[in-house]
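**Q** pasting the sequence and the predicted model now:
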Amino acid sequence: ERKLEDEQRQFKPVRDYAAAFRTPMVITLAIQYFCWSVGVYGFVIWLPSMLKAAGETSIVLVGWLSAGPYLAAAALMIIGSYFSDASGNRKNFVWPFLLIGAVAFYGSYLLGTSSFWLGYGLLVVAGGTMYAPYGPFFAWIAETLPRNVAGGAIALINCCGALGSFVGSYFVGWLNGVTGGSDASYLFMAVALLASALLTLTLRGHADTPAPAL
């Protein structure tokens, strides 16, 4: 409890939620999380349909293949969070993963339907790297704002993420229907993740905290 109190004294005081919601960091992270969620939920909702459309695979095989990105995500979330805690750095364990996800989606867009298994490998990379930064991301918010406003800021950022999840789910499905394939969807999600990574880079500092003994 004493250590937590000492950490709170390091924060610049923020009077209330209204003041917190106007800070450049909260506004930027809200937009960043919106873009990030566009990619995540466009991927989550439509992954089985994209796999089915990309190759002549059975529904059972599609089910097994759909698990691949989430297995990668489970491993990367643990690894990324461990090293983020060990280094005390948050920012540098958020934007690189999102950038890699954007590149993987763009690679899937360039491949089209020419190579199913290579395209699937890129989707595994994209899925894993989109989930990897969640721990460092939300720890970053709590380590940047005092506790009297941190909960409200996280709620606002989550609301923007929920809106992004709707936009991603809707527009990926719409693009798939209009174009008759997944290529445009991959490009759309790549752009959304790239925007999220770039917005993260615009934030000053990286919320360094003393690295705990692990």
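**A** Ah, there it is.
**Q** only C-alpha atoms from now on, for both contacts and neighbour counts.
**A** Will do.
**Q** just checking, next helix/strand downstream of the helix or strand residue 42 falls within?
**A** If you go by DSSP states H and E, residue 42 is part of helix 24-54. Of the helices and strands lying after helix 24-54 in sequence (DSSP H and E), the nearest is helix 59-87.
**Q** buried set for the next helix or strand after that following helix?
**A** Using DSSP H and E, the helix or strand that follows helix 59-87 in sequence is helix 95-111. By 16 or more other CA atoms under 10 Å, the buried positions in helix 95-111 come out as 95-109.
**Q** return the member of those nearest to residue 127.
**A** residue 101 (7.2 Å; CA to CA).
**Q** please tell me how far that closest one sits from residue 60.
**A** 26 Å (CA to CA, to the nearest Å).
**Q** what of residue 158?
**A** 34 Å.
**Q** compare these two (neighbour count), which wins?
**A** Counted by other CA atoms under 10 Å, residue 158 and residue 60 do not tie: residue 158 has more neighbours, with 18 against 9.
**Q** what's near enough to touch that one?
**A** When contacts are counted by CA atoms under 8 Å, 6 or more residues apart in numbering, residue 158 touches 30, 33.
**Q** kindly recompute the last result at 10 Å.
**A** Shown in contact with residue 158 (CA atoms under 10 Å, 6 or more residues apart in numbering): 29-30, 33-34, 37, 138, 152, 164.
**Q** try residue 165
**A** By CA under 10 Å, 6+ apart, the contact set of residue 165 is 33-45, 159.
**Q** reformat these as a markdown table; add neighbour count and distance to residue 70.
**A** Shown next, in a markdown table, are these (neighbours: other CA atoms under 10 Å; distance: CA to CA, whole Å):
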| residue | neighbour count | distance to residue 70 |
| --- | --- | --- |
| 33 | 26 | 20 |
| 34 | 28 | 21 |
| 35 | 27 | 20 |
| 36 | 28 | 17 |
| 37 | 28 | 16 |
| 38 | 29 | 17 |
| 39 | 34 | 15 |
| 40 | 25 | 12 |
| 41 | 22 | 13 |
| 42 | 24 | 15 |
| 43 | 25 | 11 |
| 44 | 16 | 10 |
| 45 | 16 | 13 |
| 159 | 15 | 24 |
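**Q** okay, pairing it with this:
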Amino acid sequence: MSTPTALDHGTSSVRDAVYRRITLRLIPFIFVCYLFNYLDRVNVGFAKLQMLDALKFSETIYGLGAGIFFIGYVLCGLPSNLALTRFGPRRWIAVMMLAWGGLSTCLLFVTTPMEFYVLRLLTGAAEAGFFPGIVLYLSQWFPNARRGRIMALFMSAIPVSGLLGSPFSGWILNHFAVGQHGLAAWQWMFLIQGIPTMVLGALAYFLLSDSFAKATWLTSEQRHVVESDLAEDARNKPAQQRDSLGAVFATPLIWVLGLIYFCIQSGVYAINFWLPSIIKNLGFSDALVIGWLSAIPYLLAGVFMLLVGRSADLRNERRWHLVVPMLMGAAGLVIAVNFAATPAIAIVGLSIATMGALTGLPMFWPLPTARLSAGVAAGGLAIINSVGQMAGFLSPYIVGFIKDQTGSTDAALYALAGLIVVGSAVAWKVAGKRA
């Protein structure tokens, strides 16, 4: 048994210093990895601006290709997360990033719908364990009281990927518009944005530590602080959860949380995959201008996400900090639809939708990590994430299908806004006043 030290009972500033050290060591690299993970997932939205005409794809083909990614993602989420616990985070994260980076780069060779579908399916399978694995990984380093801020820091990579990636993608499409070395602009985009992911995958093996217990850059006293805080969290979790794979599927809370996450992600993916096209339909044609305008909602979402994450931890309150952003996401989509003829107001609506939907993501994850026991956490988090990611298939496909049938995305965005409201009602009931 570890011998108590002065650090065990030290001031909050000393304890803060321990977690500040861990944060500075882990979060910047994980942030960059997730930035490229998300950029890789949504850059097809910008490729669409030229790819459809070049390959003669319909909106429905694009919507199916964008969404089929999540079939592979959902099918492989649980086994991939279990593999992460079997082989260790740094090894498995490295393997996943090398695989999806290579597959995403290969999208530049697509010429037929079937090739598009197959590569998107395989890329989704390769990425499946990354996000739930990182959520599990961070929950093994930070106690629940600190996870709101940590998840906000980590997941701020989503709006940053839009903030940086949208103008960058627009620049690529403009700069390589005439084609160079036999590649079209959309092909250059997949190449330029895919290779760094493979480099980061190789670095993950050397830069990450499998656990705080194996982190040689922490002192024994610092490791004891983390150990005691996580042990306290474990004592506060429900005792009735059985630690087995069967218990994962038999735990109702896991499926309810998956439903909430599905509703959040429905709004997120509607924005991610269709924001460039929606802005183009407002009357903007230049790819670089579309990129800069797409960056505005992501910039505001990044700032809002960090502020809400800090507020949630300081107040130790989860319900309002989750439900209010979700309702903002729904309201923003409705505003964007109703003021499509007024670009300035429509972009304000899209900004509100992006701020709300993206902030709902990090505010959601402290709930399952606080309430699931260690034995069901790996499988439970993977299932919750997989259920939520099914929205990534349904949302873009439904939007694309409805647009092909009606010539407008309005009805689809109304439906998605309604789904987010339903999710917020369930979240209100589940979250409670304290998590």
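**A** Sure, I can see it. Given the structure is predicted, the values throughout are model-derived calculations rather than measurements.
**Q** reformat the contacts of residue 158 of the first structure as JSON lines; add distance to residue 196 of the first structure.
**A** Listed next are the contacts of residue 158 of the first structure as JSON lines, based on distance: CA to CA, whole Å:
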{"residue": "29", "distance to residue 196 of the first structure": "9"}
{"residue": "30", "distance to residue 196 of the first structure": "10"}
{"residue": "33", "distance to residue 196 of the first structure": "7"}
{"residue": "34", "distance to residue 196 of the first structure": "8"}
{"residue": "37", "distance to residue 196 of the first structure": "9"}
{"residue": "138", "distance to residue 196 of the first structure": "15"}
{"residue": "152", "distance to residue 196 of the first structure": "21"}
{"residue": "164", "distance to residue 196 of the first structure": "11"}
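**Q** out of these, who's nearest residue 207 of the first structure?
**A** residue 138 (11.5 Å).
**Q** burial count for the aligned partner of the closest one in the second structure?
**A** By TM-score structural alignment, residue 138 of the first structure lines up with residue 365 in the second structure. Neighbours of residue 365 of the second structure under the rule other CA under 10 Å: 23.
**Q** would you confirm that residue 251 of the second structure contacts residue 380?
**A** Yes: at 8.6 Å, residue 251 of the second structure counts as touching residue 380 under the criterion of CA atoms under 10 Å.
**Q** quick one, longest helix in the second structure?
**A** If you go by DSSP state H, the second structure has its longest helix at helix 374-406.
**Q** give the aligned range of that one in the first structure.
**A** Using TM-score structural alignment, helix 374-406 of the second structure pairs with 147-179 in the first structure.
**Q** now that stretch on the second structure. Mean distance?
**A** Once fitted to the second structure, stretch 147-179 of the first structure is off its aligned match by 1.2 Å on average (mean CA distance after the TM-score superposition for the first structure).
**Q** who's in contact with the counterpart of residue 18 of the first structure in the second structure?
**A** Aligned by TM-score structural alignment, residue 18 of the first structure pairs with residue 246 of the second structure. Residue 246 of the second structure makes contact with 376, 379, according to CA under 10 Å, 6+ apart.
**Q** do residue 166 of the first structure as well
**A** By CA under 10 Å, 6+ apart, the contact set of residue 166 of the first structure is 34, 37-38, 41-42, 172.
**Q** same question, residue 359 of the second structure
**A** 152, 155-156, 158-159, 264, 268, 301-309, 321-322, 324-326, 328-329, 353.
**Q** how about the helices in the stretch 1-150 of the second structure?
**A** 12-42, 44-55, 59-87, 89-105, 113-127, 130-139, 147-155 (DSSP state H, counting those that start in this stretch).
**Q** angle of the helix holding residue 42 of the first structure against helix 147-179?
**A** Relative orientation of helix 24-54 of the first structure versus helix 147-179 (axes from the mean of the first three to the mean of the last three CA atoms, to 10 degrees): 30 degrees.
**Q** give me the distance from helix 24-54 of the first structure to the chain's centre.
**A** 7 Å (CA atoms, centre = their mean, to the nearest Å).
**Q** tell me which strands and helices it is in contact with?
**A** helix 17-21, helix 59-87, helix 95-111, helix 116-131, helix 134-142, helix 147-179, helix 183-202 (3 or more CA pairs under 10 Å, 6 or more residues apart in numbering; DSSP states H and E).
**Q** mean shift of that helix relative to the second structure?
**A** Looks like 1.3 Å for helix 24-54 of the first structure (mean CA distance after the TM-score superposition for the first structure).
**Q** distance of residue 190 of the first structure from residue 171 of the first structure?
**A** Counting by CA to CA, the gap from residue 190 of the first structure to residue 171 of the first structure is 13 Å.
**Q** give me the more crowded residue out of the two.
**A** Legend: neighbour count by other CA under 10 Å for residue 190 of the first structure and residue 171, higher for residue 190 (28 against 16).
**Q** so what's whichever residue in the second structure pairs up with the more buried one up against?
**A** When the second structure is aligned by TM-score structural alignment, the residue opposite residue 190 of the first structure is residue 417. Neighbouring residues of residue 417 of the second structure by CA under 10 Å, 6+ apart: 263-264, 266-267, 270, 326-334, 353, 411, 423.
**Q** kindly report the same for residue 274 of the second structure.
**A** By CA under 10 Å, 6+ apart, the contact list for residue 274 of the second structure reads 42, 45-46, 48, 63, 280, 396, 399-400, 409.
**Q** highest neighbour count among the residues you listed?
**A** When neighbours are counted as other CA under 10 Å, the busiest of those turns out to be residue 396, with 28 neighbours.
**Q** most tightly packed of the helices of the stretch 1-150 of the second structure?
**A** Stretch with highest mean neighbour count among the helices of the stretch 1-150 of the second structure: helix 147-155 (a mean of 25; mean count of other CA atoms under 10 Å).
**Q** so where in the first structure does that helix end up aligned?
**A** The aligned range for helix 147-155 of the second structure in the first structure is empty, by TM-score structural alignment.
**Q** now the angle from that helix to helix 12-42?
**A** Using the same axes, to 10 degrees: helix 147-155 of the second structure against helix 12-42 is 40 degrees.
**Q** helix 147-155 of the second structure: how far from the chain's middle?
**A** Distance of helix 147-155 of the second structure from the chain centroid (CA atoms, centre = their mean) equals 12 Å.
**Q** so after it, what's the next helix or strand?
**A** Sequence order places helix 157-175 as the next helix or strand after helix 147-155 of the second structure, per DSSP H and E.
**Q** hang on, the earlier thing: which of the contacts of residue 158 of the first structure lies closest to residue 201 of the first structure?
**A** Proximity of those to residue 201 of the first structure, judged by CA to CA, is greatest for residue 29, which lies at 10.7 Å.
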